[in-house]
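Asks: Dropping the sequence and predicted coords here.
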Amino acid sequence: MRTVYVNGQFVPEGEAKVSVFDRGFLFADGVYEVTSVLGGKLIDFAGHAARLRRSLGELEMRMPVEEDELLDIHRELVRINEIDEGMVYLQVTRGAAADRDFAYPGEEVEPTLVLFTQSKPGLADSPAARAGIKVISIPDARWGRRDIKTVQLLYPSMGKMMAKAAGADDAWMVEDGAVTEGTSNNAYIVKDGTIVTRQLGTEILHGITRAAVLRFAREAQMKVEERAFTIEEAQAADEAFITSASTFVLPVVEIDGTAIGAGAPGPVAKRLREIYLEESRKAGI
């Protein structure tokens, strides 16, 4: 049985408890982060911690613990649960007020902090990375502040199920004719050697893996263009791929039934995945 962390205590998962009045449960009033683990070390922890602070600030919530303590909690969970490859999930909510109320509770209510691990052997050597994935396009029906990593993930979950029903692996969301992002990842295409991905804004999540991959791409002298693109443009691209903390760099080989390029993972996505994994392993903490 896994050990999880709940509000200052490490407990067996079967004994973990959160109040029924917790605002994360009642209002999705909370944020989260997922940090990957490779070789027992945390990948991009500083980036995830910085984004957590930003998300909390945008929602006028406070950090429940200092960053050093947060790192210690992550490391202890990885150690206790013997995670070699996998993820650490973190969630902060506004806490549990005395009763249900749309208005925020006062400062006397402590935030809820929950963390747990997921063991994913073979995370780095993913069969999906070798074969590529298929995606469909769906309308983007989410709220307008996707730059805040909130726990309100119902529509992305619906998108995953739409993809599954269509015999695909994931969905890319489209708004005003342009791709925003995948259900749980940032989206990219490659055309004539140029990597194209949507610019940062409130329309997409500011991916930590996205930032690292774009930095590595520029360091490798690859051309990067941050702008919106359409599904039609993606279908005519030489390559496509996604990035996220749990998939790293993952090639996309089909969009809405149209093969991308040769219908197999392309050289740019392959190389970026190699660089990301190599650099991340070296920088893990």
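Replies: Nice, thanks for sending it over.

Asks: contacts, neighbours, all on C-alpha from now
Replies: Will do.

Asks: Just the buried positions in the top helix by length along the chain, please.
Replies: Of all segments of type helix in the chain, defined using DSSP state H, the longest is helix 267-283. In terms of neighbour count (16 or more other C-alpha atoms under 10 Å), helix 267-283 has its buried residues at Val268, Ala269, Lys270, Leu272, Arg273, Ile275, Tyr276, Leu277, Ser280, Arg281.

Asks: now that we're looking at the third one, which residues does it contact?
Replies: Neighbour list for Lys270: Val249, Pro251 [criterion: C-alpha atoms under 8 Å, 6 or more residues apart in numbering].

Asks: next one: the helix or strand hosting Met162 to chain centre, how far?
Replies: Assigned by DSSP states H and E, Met162 belongs to helix 154-165. Chain-centre distance of helix 154-165: 16 Å, with C-alpha atoms, centre = their mean, to the nearest Å.

Asks: Same question for the helix or strand that that helix is followed by: list its buried residues.
Replies: Remark: after helix 154-165, the chain's next helix or strand is strand 170-175, criterion DSSP H and E. By neighbour count on 16+ other C-alpha under 10 Å, the buried set for strand 170-175 is Asp170, Ala171, Trp172, Met173, Val174.

Asks: for strand 170-175, packing partners?
Replies: Helices and strands touching strand 170-175, by 3 or more C-alpha pairs under 8 Å, 6 or more residues apart in numbering; DSSP states H and E, are strand 133-139, helix 154-165, strand 178-182.

Asks: rerun that using 10 Å as the cut-off
Replies: strand 133-139, helix 154-165, strand 178-182, strand 186-191, helix 231-235, strand 248-255 (3 or more C-alpha pairs under 10 Å, 6 or more residues apart in numbering; DSSP states H and E).

Asks: and of those, who's closest to Glu203?
Replies: Set against Glu203 and scored by C-alpha to C-alpha, those come closest in strand 178-182, at 6.5 Å.

Asks: Please state the offset of that closest one from the chain centre?
Replies: On C-alpha atoms, centre = their mean, the centre of strand 178-182 falls 14 Å from that of its chain.

Asks: hmm, back to that, outside of the helix holding Met162, which residues touch it?
Replies: 28, 134-143, 153, 166-173, 182-184, 256 (C-alpha atoms under 10 Å, 6 or more residues apart in numbering).

Asks: among the residues you listed, which ones are buried?
Replies: 28, 134-140, 166, 168-173, 182-184, 256.

Asks: then this one, side by side with the first:
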Amino acid sequence: MTRTVYINGQYLPEAQATVSVFDRGFLMADAIYEVCAVLEGKLIDCQGHFTRLRRSMAELSMNLELSDDALLEMHRTLIEKNALDEGLVYLQLTRGVVDRDFAYPPEDTPPTLVAFTQDKAIVESALAKRGARVATQPDLRWHRRDIKTTQLLYPSMAKMAAKAAGADDAWLVEEGYVTEGSSSNAFILTQDNVLVTRELSTDLLHGITRAAVISLAEDEGLAIELRAFTPDEAKSAREAFMTSATSMVTSVISVDGHLIGSGAPGPVADKLRAHYLEHSRAHAM
């Protein structure tokens, strides 16, 4: 089945959905994006993703005339046209088409908005069942990681370096502390049953799933500390896990080859994953 792709107000077969070579997203990575998970044909946490999209737009002085209701309708139309039951909807907004220049184009330059669906097994994830192995890599990204830009080359490099080391993913480390994963937020559960994850700042992405999981953990009565932690703290933790729109809650079972706990997905992470799935289904749109 040929996918239907959204581009600037049109729904087109993917082979016909093209963007100009002069688009600033292509030339300058002058673009932001969001990814919404889809379960049973419905969107998960989409309002949080739309809110973060607006925040990224404001930080980069980008404009988009579409309302959140219009964005929701576009997402739902893509899901319907592609008969998507489980997977994701990817949205990307660029500053538009203009001759190459480091200076921003005039404010009235029309932006480019594209979106597409992708089938992906989220609930029955093989990685979530066995747990992820991570390898630490230096965090060499720019210092506005709170803006969800398409500048993803270094996270890709870090992920590939982790895979070359026999791991599934990377945890990025700066000044001795874990910032986040290559495409996820990082958590540990201490031996004293305190859930630790880094506080929000420009150093990391303000994860939508992260926020939901923290709220669910509070409902479970878990003590929570918002602070940075070291790789050694992670290695000595009772459990560790990562969160993102597509991984939801996925246990981390080793760091740099050092097993965490029993070396299997932990009960707290598994419980939070189950609660998150239940919460997501109940509030899906």
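Replies: Sure, I can see it. As the structure is a computational prediction, the values presented were derived from the model and not from experiment.

Asks: now the angle between strand 133-139 and the helix holding Met162 of structure 1, please.
Replies: 130 degrees (axes from the mean of the first three to the mean of the last three C-alpha atoms, to 10 degrees).

Asks: mean deviation (superposed) between helix 154-165 of structure 1 and structure 2, please.
Replies: Compared with structure 2 after the fit, helix 154-165 of structure 1 shows a mean deviation of 0.6 Å (mean C-alpha distance after the TM-score superposition for structure 1).

Asks: show me the contacts for the nearest residue to Gly122 of structure 1 once chain neighbours are set aside.
Replies: Excluding its sequence neighbours, the residue lying closest to Gly122 of structure 1 (C-alpha to C-alpha, 6 or more residues apart in numbering) is Glu85, at 7.0 Å. By C-alpha under 10 Å, 6+ apart, Glu85 of structure 1 lies in contact with 36-42, 78, 118-124.

Asks: in structure 2, which of the residues you listed remain in contact?
Replies: Contacts conserved in structure 2 for the contacts of Glu85 of structure 1, using both residues aligned by TM-score structural alignment, their matches' C-alpha atoms under 10 Å: 36-42, 78, 118-120, 122-124.

Asks: Those in helices, which ones?
Replies: Val78.

Asks: so which of the kept ones among the contacts of Glu85 of structure 1 is the most crowded?
Replies: Val37 (32 neighbours; other C-alpha atoms under 10 Å).

Asks: can you tell me which residue in structure 2 aligns to that one?
Replies: In structure 2, Val37 of structure 1 lines up with Val38, judged by TM-score structural alignment.

Asks: Distance check, its match against His279 of structure 2.
Replies: 13 Å (C-alpha to C-alpha, to the nearest Å).

Asks: buried stuff in stretch 173-193 of structure 1?
Replies: Buried, per 16+ other C-alpha under 10 Å, within stretch 173-193 of structure 1: 173-174, 178-190.

Asks: Check stretch 155-168 of structure 1 too.
Replies: For stretch 155-168 of structure 1, by 16+ other C-alpha under 10 Å, it's Pro156, Gly159, Lys160, Met161, Met162, Ala163, Ala166, Ala168.

Asks: Out of these, the closest to Glu226 of structure 1 would be?
Replies: Nearest member of those to Glu226 of structure 1, counting by C-alpha to C-alpha, is Pro156, at 23.1 Å.

Asks: Now which residue in structure 2 aligns to the closest one?
Replies: Using TM-score structural alignment, Pro156 of structure 1 pairs with Pro155 in structure 2.

Asks: I figured Ala135 of structure 2 hits Leu259, correct?
Replies: No - applying C-alpha atoms under 10 Å as the test, Ala135 of structure 2 and Leu259 come out as separate, 11.6 Å apart.

Asks: one step back: could you export the buried residues of stretch 155-168 of structure 1 as CSV, including distance to Pro105 of structure 1?
Replies: Formatted as CSV, these follow (distance: C-alpha to C-alpha, whole Å):
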residue, distance to Pro105 of structure 1
Pro156, 28
Gly159, 33
Lys160, 34
Met161, 35
Met162, 37
Ala163, 38
Ala166, 43
Ala168, 42
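
Asks: Show me which of the residues you listed is closest to Gly95 of structure 1.
Replies: Among those, and counting by C-alpha to C-alpha, the member closest to Gly95 of structure 1 is Pro156, at 24.1 Å.

Asks: Give me the distance between that closest one and Ser280 of structure 1.
Replies: 27 Å.

Asks: quick revisit: what's the average distance for the longest helix of structure 1 when superposed on structure 2?
Replies: With mean C-alpha distance after the TM-score superposition for structure 1, helix 267-283 of structure 1 departs from structure 2 by a mean of 0.4 Å once superposed.

Asks: which bit of structure 2 covers that helix?
Replies: By TM-score structural alignment, helix 267-283 of structure 1 lines up with residues 267-283 in structure 2.

Asks: repeat for stretch 72-79 of structure 1
Replies: The aligned range for stretch 72-79 of structure 1 is 73-80, by TM-score structural alignment.

Asks: what comes up buried for the matching stretch?
Replies: Buried, per 16+ other C-alpha under 10 Å, within stretch 73-80 of structure 2: Met74, His75, Arg76, Leu78, Ile79.

Asks: mean distance, that stretch to its aligned residues in structure 1?
Replies: Mean for stretch 73-80 of structure 2 is 0.3 Å (mean C-alpha distance after the TM-score superposition for structure 1).

Asks: okay, now the residue lying closest to Lys120 of structure 2 once chain neighbours are set aside: neighbour count?
Replies: With sequence-adjacent residues excluded and distances taken as C-alpha to C-alpha, 6+ apart, Lys120 of structure 2 is closest to Gly87, at 4.2 Å. A count of nearby residues for Gly87 of structure 2, using other C-alpha under 10 Å, gives 23.
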